[in-house]
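Engineer: can't give you the sequence, but here's the structure:
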């Protein structure tokens, strides 16, 4: 109900009270009020009271709904703040994870380069070792050949001494 209807109810209430006061004075002075007018006034007052009660209960319901909405707003605000904090923590974690991922990526790239360098060094050492082994093998073969020649020559010399 709007303000104009409420104002109308207040005017009716005042008029009813004024009529009741006037009727009371009239009864004391002996003037009689017509019963139909009194009944009309009583009906108007009763309808006013009924409408007031309706407005009062509607107002109480509106207060209860307002309290519910205020409570809902507080809960929603608290939840929104909680979600905002969760989002900020999540963002911080994602940033930290990204930084750690970049660090691990850099370490992996460095380890890969180190592995490539170590593989190249190992291959060089392997090749050098193989070359040394081949060199010593060829030297050993040459020494064995020379030894065989010396042994063969000494056998001929020994064979020539004993006729």
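Structural biologist: Cool, got the structure. Values in this document were obtained by computation on a predicted structure and should not be read as measured data.
Engineer: contacts, neighbours, all on C-alpha from now
Structural biologist: OK.
Engineer: So in this structure, which helix runs the longest?
Structural biologist: Criterion DSSP state H: the longest helix present in the chain is helix 35-161.
Engineer: Which strands or helices does that helix pack on?
Structural biologist: On a contact count with 3 or more C-alpha pairs under 8 Å, 6 or more residues apart in numbering; DSSP states H and E, helix 35-161 meets helix 3-29.
Engineer: Just want the angle from the helix it packs on to helix 35-161.
Structural biologist: Angle, helix 3-29 to helix 35-161, by axes from the mean of the first three to the mean of the last three C-alpha atoms, to 10 degrees: 150 degrees.
Engineer: Quick check: buried residues in helix 3-29?
Structural biologist: Judged by neighbour count using 16 or more other C-alpha atoms under 10 Å, the buried positions of helix 3-29 are 9, 12-13, 16, 23.
Engineer: now stretch 89-101
Structural biologist: Neighbour counts using 16+ other C-alpha under 10 Å place no residue of stretch 89-101 among the buried ones.
Engineer: I'd like to know how far residue 56 sits from residue 63.
Structural biologist: Using C-alpha to C-alpha, to the nearest Å, we find residue 56 at a distance of 10 Å from residue 63.
Engineer: likewise residue 119?
Structural biologist: Applying C-alpha to C-alpha to residue 119 and residue 63 gives a distance of 81 Å.
Engineer: Take the buried residues of helix 3-29 and write them to TSV, including distance to residue 104.
Structural biologist: Formatted as TSV, the buried residues of helix 3-29 follow (distance: C-alpha to C-alpha, whole Å):
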residue	distance to residue 104
9	80
12	85
13	84
16	89
23	99
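Engineer: Structure two is appended below for comparative analysis:
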């Protein structure tokens, strides 16, 4: 289950993942391409790639363990070099919530310059399957991932008294 909360140049992707133990989750950012080598970096909380004046950044806000960048050469029609930042997590058995901030811009946003911190853009609170985003611009949005769609169950039993 995924909900996308969007404001200005930012997208907050909120996922409710149901998986068995042993599965992993990888969330990719937007790919960027250039005919010259790309500037790519990652740290424990996020990853970014910049090429031809376009920056793709993905920051783990909740539930992610690590980040990285996949790089390619000769695999993109828009440039010889391409890359996509990503986040990684091991899904726990049952349900887990994962939240990521996605940015696709020119890299000129001073709120994300230098030390990259999602808290400069959005404060996120997770309680069970409910995610509340308080954007730095002032708005607040809450979504309950567990209630996005009506539960459906198939009952093949028959009860003659019902």
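Structural biologist: Everything's here; your move. Because the structure is predicted, anything quoted here is derived from the model rather than measured.
Engineer: overall similarity of the pair, as a TM-score.
Structural biologist: Scored by TM-score structural alignment, normalised by the length of structure 2, the superposition of the two chains gives a TM-score of 0.18; 54 aligned residues with a C-alpha RMSD of 5.6 Å.
Engineer: returning to that earlier point: among the buried residues of helix 3-29 of structure 1, which one sits closest to residue 73 of structure 1?
Structural biologist: Proximity to residue 73 of structure 1 was ranked across the buried residues of helix 3-29 of structure 1 by C-alpha to C-alpha; first place goes to residue 9, at 34.5 Å.
Engineer: my read: the closest one touches residue 46, true?
Structural biologist: No - when contacts are counted by C-alpha atoms under 8 Å, residue 9 of structure 1 is not listed as touching residue 46 (11.7 Å).
Engineer: what about the strands in structure 2?
Structural biologist: Using DSSP state E, the strands of structure 2 run over 2-7, 10-19, 24-28, 32-34, 39-42, 46-51, 54-62, 66-76, 79-90, 94-105, 122-127, 130-135, 140-144.
Engineer: who touches the shortest one?
Structural biologist: Under the criterion C-alpha atoms under 8 Å, 6 or more residues apart in numbering, residues 49-52, 54-56, 76, 78-84 lie in contact with strand 32-34 of structure 2.
Engineer: Next: the fifth one.
Structural biologist: Residues outside strand 39-42 of structure 2 that contact it (C-alpha under 8 Å, 6+ apart) are 47-51, 67-69, 83, 85.
Engineer: which one of these is nearest residue 98 of structure 2?
Structural biologist: Minimum separation from residue 98 of structure 2 among these (C-alpha to C-alpha) is found for residue 67, which lies at 13.4 Å.
Engineer: so residue 80 of structure 2 touches residue 51, yeah?
Structural biologist: No - counting by C-alpha under 8 Å, residue 51 is not a contact partner of residue 80 of structure 2; they are 10.9 Å apart.
Engineer: Among these two, which residue is more densely surrounded?
Structural biologist: residue 51 (22 against 15; other C-alpha atoms under 10 Å).
Engineer: Can you give me the separation between the more buried one and residue 100 of structure 2?
Structural biologist: For residue 51 of structure 2 relative to residue 100 of structure 2 (C-alpha to C-alpha), the value is 22 Å.
Engineer: Residue 68 of structure 2 now?
Structural biologist: With distances taken as C-alpha to C-alpha, residue 68 of structure 2 is found 14 Å from residue 100 of structure 2.
Engineer: Which one's more surrounded, these two?
Structural biologist: Applying other C-alpha under 10 Å to residue 68 of structure 2 and residue 100 shows that residue 100 carries more neighbours, namely 27 against 22.
Engineer: ok, that one - contacts?
Structural biologist: By C-alpha under 8 Å, 6+ apart, the contact set of residue 100 of structure 2 is 12-14, 58-62.
Engineer: Put the buried members of these into a ChimeraX selection.
Structural biologist: A single ChimeraX command selects the buried members of the contacts of residue 100 of structure 2 (16+ other C-alpha under 10 Å):
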select :12,13,14,58,59,60,61,62
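Engineer: JSON lines for the contacts of residue 100 of structure 2, including distance to residue 133 of structure 2?
Structural biologist: Supplementary listing: those in JSON lines, determined by distance: C-alpha to C-alpha, whole Å:
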{"residue": "12", "distance to residue 133 of structure 2": "8"}
{"residue": "13", "distance to residue 133 of structure 2": "11"}
{"residue": "14", "distance to residue 133 of structure 2": "10"}
{"residue": "58", "distance to residue 133 of structure 2": "16"}
{"residue": "59", "distance to residue 133 of structure 2": "14"}
{"residue": "60", "distance to residue 133 of structure 2": "14"}
{"residue": "61", "distance to residue 133 of structure 2": "11"}
{"residue": "62", "distance to residue 133 of structure 2": "12"}
